[in-house]
Each structure stands twice: as structure tokens, then as C-alpha cells.
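J.: Predicted structure and sequence below. I'll ask about it afterward.
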Amino acid sequence: MPLIVKDYTWTQTETNIYLHVPLKGVKPGNIDIFCTDDYLKVHFPPFLFEAFLSEPIDDDKSSGKIGNGVAVFTLKKKEQRQWEQLVINYDKDTFRQIRERALLKAKKKLATEAKAKATNTQEEKKYALEIMMKLEEEERAKIQKMKDDECEKATAELEAWKVKQRQIAEDEVQQKIQSQMVKIDKQRISEKITTPSSSNGCKIKHVQKNCVPSMSKKKQEYLPAPRSPGNIQIKFTPRVFPTALRESRVPEEEEWLQKQAKARSAVNEDLLELQDLNKEERNPYWLKEKGDKLFVTGNYLAAINAYNLAIKLNRDIPAVYSNRAACHLKLRNFHKAIDDSSQALDLLTPPVAGNACARARAHVRRGTAFCELELYTEGLQDYQAALKIDPQNETLQGDTQKIRQIIQGSAPCLSD
């Protein structure tokens, strides 16, 4: 049963409430704070402070600081005015309803924040993907433009070379024709001087027939020289995953790699811790039996150590989690007891007759932890689940009926 803290102090302004709660020497790491618009709870075992506020506050704009043995809360008023009192005094049923309502508000708020965070994350991923695709499209366009420019440049150079070669060929043909014509002219002049007039016409005609080059021949075609060889450098993006970068989801892959690295680091640490154990201590079932014996003798901390080592060796034994939850119940570590019982129930699937007793024990232990935290609705659900497995158990029937009466207000709370 927790100790209720009543030696708190508070002051106020038109807009804020300043609340000072002494921590009784408890370390800051062991403090659990829960706040809504009309309810504030500070739990630091074995102490508990609850404030059922007389007027609503803005819990999103409120804040708290822990230090020097005191927790200081700055609560933002929704309406700017002086409060007549900090808390209200109701009966236990009203307090229980306020707690349940505060828990529902907190759940709805967490669900809304989680949904908004998921939407924001999805939008960020979508935006990053669009930016990446845009950059890659620009890069492809840039490369294609370089290819087109090089192709146009090579085509222009080839056409210029062809024109030049044709011009050279035409010039050579003209030079040959001119040289032949010069020779013919010289020969005509020499024949006029050296031969008689009677035979002059015949000889000139003979020279013209044999010496003038034929103009019916086609011009010789000139082919361009082959292009010089070259190399294109291709650089690939380094990738851990086999998919292309544009088809991958980089944030998820990096997160997966980080988780893998942490898992490997944890495995290496466990191996260093387990290498000094003897053969029996490396058997998780032997460690479970050792923890059970320590639990029977009342040495709960030593039993938890044995169960912890067994879990490091084998994380798939539901009885180890369930028995460690029983140890946490004895030590009043109720949140840890809830976690271990939930883990045991996750491993006890599918529900069959062979694991019925184990499932019932896990439900009872988790339900007990919920009831110790005054979460009777959740505790009743676990007890009803255990009673459904073992309907003839009279002890379960009595405990279930008692919790139902507490919820209905016809029986005192367990903390009372």
C-alpha cells in the first residue's frame, strides 16, 4: 500500500499554478509522473501524490522539473483567474471515475500523437522519395544532354570532313585537266612549227584524239577515316542492399542496419558474460529450477538474477517470464510484473490444453499487478480470462467477485 504525500505546497498567479512536492529522498529515475487536464499523479515508491484539480489546466503547456529532493510543477491555467482551492474533495467512487477518465484521455492523446507522427513520417518519406526521383531525373537529363551534344558535335565534324574531302578531290581533278590542256596547247604549237601544212590537220587531229583525257569517268569516291576509339567512365553508387537506389527506401534500410548492429553488439556482450559459466549454468532449464528454489526460500532478488541469465540463454521459455513476474510481485515492482506476464502470455500461443494452467497463472499475476496499481478494470479482465480457463476454481471466483465489487463501489479498495 503506497504512502500518500500530503506535505506539498502551492502558489498561484493569474495564469499559472506552482506546485512543490517533496520527493522524500527518492532518486529522480524512480519517479513516474502522469498528468491530464484535471488530474495529476506523482508515483515514487513507496510514496504517492495525487491531485484532483478543482479547475482544468492546459496539460500540453504545463511542465515539471525534478531536483534537490523536490518536484516543481508549473501548471498552465485554461482560464486566467484566481483559484479558491487546488484540489477537490469527493468520495472514492468519484475519484475512481476521474482516474479512469484521465487514463482514457491519456490513451486517446497517445493514439492521436502516434497517428500524427506516423502521418508525418509517411509524408517525410514521400517528400524524400520525390526529391530523390527529381534529382535522378535531372541527372539523367543532364547525361542525355551531354550525349546529344557529343553526337551533334561528331556529326558536324564528319560532315565538315566530307565537304573538305570533296573539295580536295574536285581541286585535284581541275588541276589534272588544266595540266593536260596545257600539254595539248604546247604540242599543237610545236606541231605547227615542225610539220608540213598538208599533214598538219591529220596530225593535230590525231593528237587531239589520243591526248585529251576522258571527262566521262566518274569522280573517285573518298571514304572518311574511322573514328578514334575512346572509353566512357561509369561510376556506380555503393549499395549495401541489392536494389537500385531509386527503388529502395533508404531510411528504413538504415534503421534496419542500426538494429542489426545493436543486436550483434548485445549478442557479443552476452557471450562475454556467459563464457565464464560452467556447463550446468549454461543450461536455461537448470537456471529456471534454481530460480524456483530461491523463490521458495524467499530470496527474490537472487531468483530474478537466475531468471535473467536463463532468459539471456533462451528467450522462448514462457515459465521463466511468468516466474520472474511472481518475484516482481513480491518486491512490489508491479510494472515489471505486468511486462513479464504479458511476455509469458505472448509465448503461450496458440492456447491449447497443455498450456492452460500456465496461461491462467500468467493472467492472475498480471491481474494482481493491475489491481495493486488500482487499475481494477484491467485487473478484472485478466481474472475473468483466468476464470474462463479454470471455471471451477473457487479462489479465482472469490477474487473476481471482490474486484467486481470494488469497481462497483460496494467494497473497499485494496490500498485501503
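T.: Now that the structure is in, tell me what you want to look at. Residues are numbered from 1 along each chain as shown.
J.: When you work out contacts or count neighbours from here on, use the C-alpha atoms and nothing else.
T.: Will do.
J.: How many residues are close by the residue lying closest to Gly67 once chain neighbours are set aside?
T.: Among residues not flanking Gly67 along the chain, Pro28 sits closest, at 7.6 Å (CA to CA, 6 or more residues apart in numbering). Per other CA atoms under 10 Å, the neighbour tally for Pro28 reads 16.
J.: Comparison target, given below:
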Amino acid sequence: MPLLVTDHSWTQTESMVFISVPLKGAKKVDIVSSDEYLKVHFPPFLLEVFPSELVDDEQSSAKIGNGVAVISLTKRTNKLWEHLSINDKETKREVRERALSKMQEKLAAEAKNRSEKKHNEKKYTLKKMMNIESEEREIIQKMKDEERERTTAELEAWQLKESKKTEEEARLKLQSQSNQLSKVRAVKHKSESDGSGGSKVIFGDEAERKKKQVDLPAPRVAGNIQVSFTPRVFPTALRESLEDWHPTPVSLCSPQWLKKQAEARRVVSADIEELNDLREEERNPDWLKEKGNKCFAAGNYLSALNAYNLAIRLNRKIPALYSNRAACHLKLRNFHKAIEDSSQALELLTPAISANAAARARAHVRRGSAFCQLELYAEGLQDYQTALKIDPSNEALQVDTQKIRDIIQGSAE
């Protein structure tokens, strides 16, 4: 039960009320206020004020310094109060319930606004990225069109040039054949007129072929080309696929598998000298988890904690190890460590699906228990309510949640 603060003081003007609360060395102060309720909580002390008149919560303020919290409340009506707080117990209970209900609604509205703002920011970012990508595609398409037009123009120019060249070669060839035929006729006519024997005539085509044979280049000199292969990332056959969509059930060289193996090697190599002293089964996280469970069931919480610590050093991706270690910390009253391990377990238990519902409920209950042990009942209530949403038929969980509500409302026995 929290200790009620009785040594606070207050002063007023016609428009303001100033409340001074000594913090007694507290490092963390939780202040909750509304138009008709004020709570100052710094464990294990608690101050509740039920103003006799309504105040303006939006214009009120609080300052903390030099071991004192000064709360400034703005009155809705300008007049002096006869007393600071109302004394009727029933009225206090109703005011407290209304204030806590409004606070929960306010927190829910703020969370919704944050979610909507984040969603709108993501939507705006996505729209901007799509516009940028569209502009880039237009630029690329424009470059492609320009390159296509330039290439087409060059091809047409080359085709025209080749056509002219072919026509010119055909014309020259026809002219050469005509000249050769004229020469043959002239030689034949001369031979017939002289009465001499036929002479050997070398036509132009044969002479050109002989000339081309003489002008052929010499064979190229043989040489060697140096080839260097990329070293393998992992000693497996090169025919194995490294893609994520490899059709085999387990690809021993997929990027995910290689990443997990590298991470495991880093963890083991960090403590290789210490791990060399362990037996083969003691290097198995599953065996260590079972050993920790047996020690916990026997009440040997320190041994269970050591087993879970070693298992986590070997594999940091098993949420049950963090959740079980949080249970050990609860038994050993290491509440801050219990909160840390429970939070780590919940982080690993994402996304939230039906298969991990029971594990998530246990982690929420263990973190909520640690919060309550630290007298942070509001935070503990949130974890218990989350666990109750996961397992609404759990009667023990319903009873514990109601007890925390009663403590917060100040009606616990």
C-alpha cells in the first residue's frame, strides 16, 4: 500500500491555486490531473487532491526542482476557496473513477492520433516515392526514345551508304567486264588477221582473285587469357542455388542459413575458451532450457538462471529463454531485469499469432508482476489487461487484474 503524503502545503489567489509537495528524495514523479482530480505519485508516497471547485486542466502546470514539486492550478471561477479538497469519501471515489476513465480515453485518443499521423506520413512518403519513380521512368523512357531515334537514323544512313557502295561496285564490275570483252574481241580479231595461233588471255576476275590471295594477312599469334574466379562464401557445391526461392525444403547455402551460421559462429568464438570446457550436451540451448526448467520447478532459481544465461549466449533468438529467465528474476526480486527479459521475449514473439498466444500472455503477466512489485500499478495494469485480452477465460488472471484496479482506485483492503 502507498504511503499518503500529509506534509504538503497550498496557497491561493482569486485565480490560481499553488500546491507544494516535498518529494523526499524521489527520482521519478508521476503526475495525473484533470479538471476535478490531481494525483502525485512518487513511490512509495501518494498524494490525491480533490479540488473543492473545478479547475482548468489545460492551463494548469507543474514544476519539479530542488526536491519539491509545485503544481499550479488555474481556477475556473475567480474566488477564494474555503478549503483545498473535498472530504466526502463517496464523492472522492466517483471523482477518481471519472478522472481515471477520462485519462484512459485521453491516452487512447493520443495513441490513435499518433497512429493516424504515422499512417499519413507513410502514405505521404509512399506517394512521394511513387512520383519520383514515375519521373525517373519518364526520364529513362525519354532517353530510350532518343537513343532509338538516333540508332534508327544511323542505321538508315549506313544502309543508304551500303546501297550506294553496292551499286557503284556493280557498275564498276560491269564496266570492267565490258572492257575485258572488248579487249578479247580485239585480240581475237588481230589473231585472225595475222594468221597466228590463239593466245592465252587472263580475264579480270581471275587476276583479281590471285591478287586477293597474295594480300591475305598472316595468321594471328596464339596467346593466353588469365581467368580469376570469385572465392566462395561457404564451402558448398557451386551448382547449389543461393536464391531465397530455392525449391528444396532446406537450402544449406541460402542467405538466411548462411547469416544464422555466421551469427552462431560469432557467439561461439567470443567465448571459445570457456565453451571448450563444456560437455557436448551443455552446448545445446534446448538441453540447457530443459535443465533450467527442472531447476526452477525444484526451487533452485540460481541454477535455473545460470542455465538460461548460457542458453541465451548460445542462441539469442529463442523467446522462451528470455521469458523463463524473467520468471527467475521475479523469484529473486530482480524486478528491473524481469521487465527487460519479458520485453525482449515479447519482441521476439512478433508477429502476434495464435500459435504464440500462450507465450505472449505469460510474458505480459511476468512483466506486469514486476511493474506491480515496483509499485508501478498503472503500467502493470496495462500488461495484465493485454494478457486478459489474449486469454479472456482465465479466472485467476481476471482476479489479479481486478486487484490491481482496486489498488489504483484506493479501495483495496
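T.: Okay, I see it. The model shown is predicted, which means the values in this text are computed figures rather than measured ones.
J.: Could you get me the TM-score between them?
T.: Here the superposed chains carry a TM-score of 0.51, computed using TM-score structural alignment, normalised by the length of structure 2; 283 aligned residues with a CA RMSD of 5.5 Å.
J.: What lines up with Gln159 of structure 2 in structure 1?
T.: Mapped onto structure 1 by TM-score structural alignment, Gln159 of structure 2 lines up with Lys162.
J.: what's the distance between Ile193 of structure 1 and Lys186 of structure 1?
T.: Ile193 of structure 1 is 11 Å from Lys186 of structure 1, where distance means CA to CA, to the nearest Å.
J.: what do we get in structure 2 for Glu136 of structure 1?
T.: Using TM-score structural alignment, Glu136 of structure 1 sits opposite Glu133 in structure 2.
J.: and that match, how many residues sit next to it?
T.: A total of 12 residues lie near Glu133 of structure 2 under the criterion other CA under 10 Å.
J.: would it count as being in a strand?
T.: No - using DSSP: H, G, I helix; E, B strand; the rest coil, the assignment for Glu133 of structure 2 is helix, not a strand.
J.: Does Leu277 of structure 1 lie in a helix or a strand, and which?
T.: Using DSSP states H and E, Leu277 of structure 1 falls within no helix or strand.
J.: next structured bit after the biggest strand by length in structure 2?
T.: Longest strand in structure 2, counting residues (DSSP state E): strand 55-65. Next helix or strand after strand 55-65 of structure 2 toward the C-terminus (DSSP H and E): strand 68-75.
J.: what's in contact with stretch 77-84 of structure 2?
T.: 10, 12-15, 49-53 (CA atoms under 8 Å, 6 or more residues apart in numbering).
J.: again, 6 Å this time
T.: Residues from elsewhere that reach stretch 77-84 of structure 2, judged by CA atoms under 6 Å, 6 or more residues apart in numbering: 14-15, 51-52.
J.: Turn the residues you listed into TSV, columns for neighbour count.
T.: As requested, these are exported to TSV (neighbours: other CA atoms under 10 Å):
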residue	neighbour count
Glu14	12
Ser15	14
Pro51	20
Ser52	15
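J.: would you turn those into CSV with secondary structure?
T.: Shown next, in CSV, are the contacts of stretch 77-84 of structure 2 (three-state DSSP):
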residue, secondary structure
Glu14, coil
Ser15, coil
Pro51, strand
Ser52, coil
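J.: Closest to Phe335 of structure 2 out of those residues?
T.: The nearest member of those to Phe335 of structure 2, counting by CA to CA, is Pro51 at 35.7 Å.
J.: quick one: that closest one and Thr6 of structure 2, what's the gap?
T.: Pro51 of structure 2 is 16 Å from Thr6 of structure 2, by CA to CA.
J.: Structure 2: which residue goes with Leu396 of structure 1?
T.: Aligned against structure 2 by TM-score structural alignment, Leu396 of structure 1 finds no counterpart at all.
J.: Leu396 of structure 1 - nearest residue in space that isn't next to it in sequence?
T.: Of all residues not flanking Leu396 of structure 1 in the chain, Leu387 sits nearest, at 6.2 Å (CA to CA, 6+ apart).
J.: and that neighbour, that one's in a helix?
T.: Yes - residue state for Leu387 of structure 1 (three-state DSSP) corresponds to a helix.
J.: just the helices in structure 1 please.
T.: Ranges of helices within structure 1 are 92-194, 197-211, 250-274, 284-296, 300-313, 318-330, 334-347, 356-372, 376-389, 394-408, based on DSSP state H.
J.: quick one on the thing from earlier: and the contacts of stretch 77-84 of structure 2 as a markdown table, adding distance to Ala358 of structure 2?
T.: Below are the contacts of stretch 77-84 of structure 2 laid out as a markdown table (distance: CA to CA, whole Å):
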| residue | distance to Ala358 of structure 2 |
| --- | --- |
| Glu14 | 57 |
| Ser15 | 54 |
| Pro51 | 44 |
| Ser52 | 47 |
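J.: Looking at those, which is nearest Glu192 of structure 2?
T.: Distance to Glu192 of structure 2 across these (CA to CA) is lowest for Ser15, with 144.5 Å.
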